[in-house]
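Enquirer: Please find the sequence and the predicted model below.
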Amino acid sequence: MLLKKNIKVGKNKFIFYIINFLISFSFCYADDLETKYTNIKILDKISSKNVLIKLTNQRDHIYKDLSIKSMKCQNSKFDDNPETTAYIQVKDLTDKNNDNVFVFNGWMFSSSPSIAPFDHPVYDIWLVSCY
């Protein structure tokens, strides 16, 4: 007589473990804390002066010849040294095609600003914090 193994119990256990793994895996990732304000520093290379500017997300801010808009700013949650990232758009108002072209359009990182550098002959911008 052939013995049949009860594999239904094994399938149910396997599905149960997979579901538990997926649920616990989704909780272990660090959530990003989205904020309303972005602090950036602007260096005027001609006068060698630093200015700290508080930007409200989703609003344009005019600083001399630049139009700066912070689309999103977030802090990572579960780090000893939390990373601050912001999506920033910058237009040069002296440029004739300023409606079409961004001088900078991308993510900035506070811990390593050289990953996505802001390249402008007069100004230098870097991310300080989000709150």
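Expert: Received, thanks.
Enquirer: only C-alpha atoms for contact and neighbour calcs from this point on.
Expert: Noted.
Enquirer: Show me how far the lengthiest strand in the chain is from its chain's centre.
Expert: Identified as the longest strand of the chain according to DSSP state E is strand 66-76. From the chain centre to the centre of strand 66-76 is a distance of 8 Å (Cα atoms, centre = their mean, to the nearest Å).
Enquirer: could you give the angle of the helix or strand following that strand to strand 66-76?
Expert: Beyond strand 66-76 on the C-terminal side, the first helix or strand identified by DSSP states H and E is strand 84-92. With axes from the mean of the first three to the mean of the last three Cα atoms, to 10 degrees defining the directions, strand 84-92 sits at 170 degrees from strand 66-76.
Enquirer: Which strands or helices does strand 84-92 pack on?
Expert: Under the contact criterion of 3 or more Cα pairs under 8 Å, 6 or more residues apart in numbering; DSSP states H and E, strand 84-92 touches strand 66-76, strand 104-109, strand 123-130.
Enquirer: Who are the packing partners of the longest one?
Expert: In terms of contacts (3+ Cα pairs under 8 Å, 6+ apart), strand 66-76 is packed against strand 32-34, strand 37-44, strand 49-56, strand 60-63, strand 84-92, strand 123-130.
Enquirer: I'd like to know which of the ones you listed is closest to Met108.
Expert: Distances from Met108 to each of the helices and strands packed on strand 66-76 were compared using Cα to Cα; the minimum, 5.3 Å, belongs to strand 84-92.
Enquirer: Comparison target, given below:
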Amino acid sequence: MKRLAAALAAALLAVPAWGQEQAAQGSAAVLRALDKVNGHSMDAEVAVGTSAEMFGLMVSVSECRYPAENPTGDAFAYLTVRNSSDGAVQFEGWMIASSPALSALDHSRYDVWVIRCSSS
């Protein structure tokens, strides 16, 4: 059900309505990870098509999009999050920067969310 809601939200964001802005492709996603046990956080810029290890998770970015007319506007990215130790998928889908709880990683210790897209 969460994946369906996330897919619908992403589809609505990707298809412009009357007067709505077009989405541009970013070259990387800026992500933040939180270790909920000790309160440490870290940021990483992950290029589209690559992965980065954030705490005990391997985070892959497939796409990152943002409003073309407003590069600092709301970003959304397609992420795959796996355990580094066994490769088990913990999350796969669209994550929206302004609403990370809409489609969130469900992990007992770690949290990951999108901050923005980067085009550099």
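Expert: Everything's here; your move. Here the structure is a predicted model, which means the values were calculated and not measured.
Enquirer: Once they're superposed, tell me the TM-score.
Expert: Once superposed, chain against chain, the TM-score is 0.75 (TM-score structural alignment, normalised by the length of the second structure); 102 aligned residues with a Cα RMSD of 2.3 Å.
Enquirer: quick revisit: next, format the helices and strands packed on strand 66-76 of the first structure as TSV and append mean neighbour count and distance to Pro113 of the first structure.
Expert: Below are those laid out as TSV (neighbours: other Cα atoms under 10 Å; distance: least, Cα to Cα, whole Å):
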stretch	mean neighbour count	distance to Pro113 of the first structure
strand 32-34	14	19
strand 37-44	18	12
strand 49-56	15	16
strand 60-63	15	20
strand 84-92	21	10
strand 123-130	20	6
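Enquirer: mind putting those strands in CSV, distance to Phe104 of the first structure included?
Expert: Conversion of those to CSV gives the following (distance: least, Cα to Cα, whole Å):
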stretch, distance to Phe104 of the first structure
strand 32-34, 21
strand 37-44, 14
strand 49-56, 16
strand 60-63, 14
strand 84-92, 5
strand 123-130, 10
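Enquirer: Could you check which residue of the first structure pairs with Leu105 of the second structure?
Expert: With TM-score structural alignment as the matching criterion, the partner of Leu105 of the second structure in the first structure is Phe118.
Enquirer: which bit of the second structure covers the longest strand of the first structure?
Expert: When strand 66-76 of the first structure is aligned against the second structure using TM-score structural alignment, it corresponds to residues 57-67.
Enquirer: That stretch vs the first structure, average distance?
Expert: Stretch 57-67 of the second structure, aligned to the first structure and superposed, deviates on average by 0.6 Å (mean Cα distance after the TM-score superposition for the first structure).
Enquirer: Arg116 of the second structure -> the first structure?
Expert: Under the alignment (TM-score structural alignment), Arg116 of the second structure pairs with Ser129 of the first structure.
Enquirer: residues touching the residue nearest to its match when sequence neighbours are not counted, list them.
Expert: Nearest-residue entry for Ser129 of the first structure: Asn39, 5.1 Å, with adjacent residues in sequence omitted and distances by Cα to Cα, 6 or more residues apart in numbering. Contacts here follow Cα atoms under 8 Å, 6 or more residues apart in numbering; on that basis Asn39 of the first structure touches Leu52, Ile53, Lys54, Leu55, Leu127, Val128, Ser129, Cys130.
Enquirer: overlap between those residues and the second structure?
Expert: Retained in the second structure by both residues aligned by TM-score structural alignment, their matches' Cα atoms under 8 Å are the following of the contacts of Asn39 of the first structure: Leu52, Ile53, Lys54, Leu55, Leu127, Val128, Ser129, Cys130.
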